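S.K.: Build me a model from this:
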Amino acid sequence: MPKPGILKSKSMFCVIYRSSKRDQTYLYVEKKDDFSRVPEELMKGFGQPQLAMILPLDGRKKLVNADIEKVKQALTEQGYYLQLPPPPEDLLKQHLSVMGQKTDDTNK
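M.R.: Okay, the predicted model is just below:
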């Protein structure tokens, strides 16, 4: 029985692994070294998982490139969450967009 004043937390944790094959690709699972719910094909493409960190999903720490609620939902429903790298910046497209706006502004 817990001592008075001590709340038992049902905080959800996840274990985050870095891909050995794909840069900026991370796999979140519920338990350390338990990839039983991760599809075999995904594991082949992911390579040897490299432990990055263990993280509580209680909202105290923000995830940089993932929505914490989506991570929790994926862990509950499918047993893993795969974080892919953000799309590369298209600097040429950004430049042309800015130049187009400047041209439009000068024609008014």
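S.K.: rest of the way, CA atoms for contacts and neighbours
M.R.: Will do.
S.K.: chain center to stretch 76-96: distance?
M.R.: 10 Å (C-alpha atoms, centre = their mean, to the nearest Å).
S.K.: Contacts for that stretch, please.
M.R.: Applying C-alpha atoms under 8 Å, 6 or more residues apart in numbering, the contact partners of stretch 76-96 are 23-30, 37-38, 65-66, 71, 74-75.
S.K.: among these, which ones are buried?
M.R.: Among these, those classed as buried by 16 or more other C-alpha atoms under 10 Å are T25, Y26, L27, Y28, V29, E30, V38, V71, A74, L75.
S.K.: Sequence B follows; please return its structure for comparison with A:
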Amino acid sequence: MHCDIYKFPKHDDMYIYIARPDYPDDTDEIKDWLGVLPKDFRAGLGRSKFVMHLDLGSTATLARVDKAEVLEKLNSQGYFVQLPPQDVMRRQAELRALESQDSIYD
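M.R.: Predicted structure coming up:
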């Protein structure tokens, strides 16, 4: 299974894998690969940045996620969301809370 990986500047350390089951035969026309994402979810992501193309068949393991889980999600829904580690998510939430408190006094 081939996939493309994207990141989103508004969401540190979150990556979205998009299935490319027909690669390389799916490159004849320009396509919105992120169109498989639910509209509400995609709208909250902001601008995407392409990270890399990956052939999961030739990749033994992935850094932060279980390869079998990624493959299952790519096959069933066409995408997989890799969330940041818990400590990063906690730090981001704390920073957002501080920013919202600071903006009260502006």
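S.K.: quick check, nearest of the buried ones among the contacts of stretch 76-96 of structure 1 to F13 of structure 1?
M.R.: Nearest to F13 of structure 1 among those: E30, at 6.5 Å, using C-alpha to C-alpha.
S.K.: biggest helix in structure 2 by residues?
M.R.: The residue-count maximum for a helix in structure 2 (DSSP state H) belongs to helix 86-104.
S.K.: wait, what's in contact with F13 of structure 1?
M.R.: E30, I54, L55, P56, L57.
S.K.: could you redo the last one with a cut-off of 7 Å?
M.R.: E30, L55, P56, L57 (C-alpha atoms under 7 Å, 6 or more residues apart in numbering).
S.K.: again, but for D23 of structure 1
M.R.: Contacts of D23 of structure 1 by C-alpha under 7 Å, 6+ apart: none found.
S.K.: most centrally placed residue in structure 2?
M.R.: Nearest residue to the geometric centre of structure 2 (C-alpha atoms, centre = their mean): I16, 1.5 Å.
S.K.: Tell me the counterpart of that one in structure 1.
M.R.: In structure 1, the residue matched to I16 of structure 2 (TM-score structural alignment) is L27.
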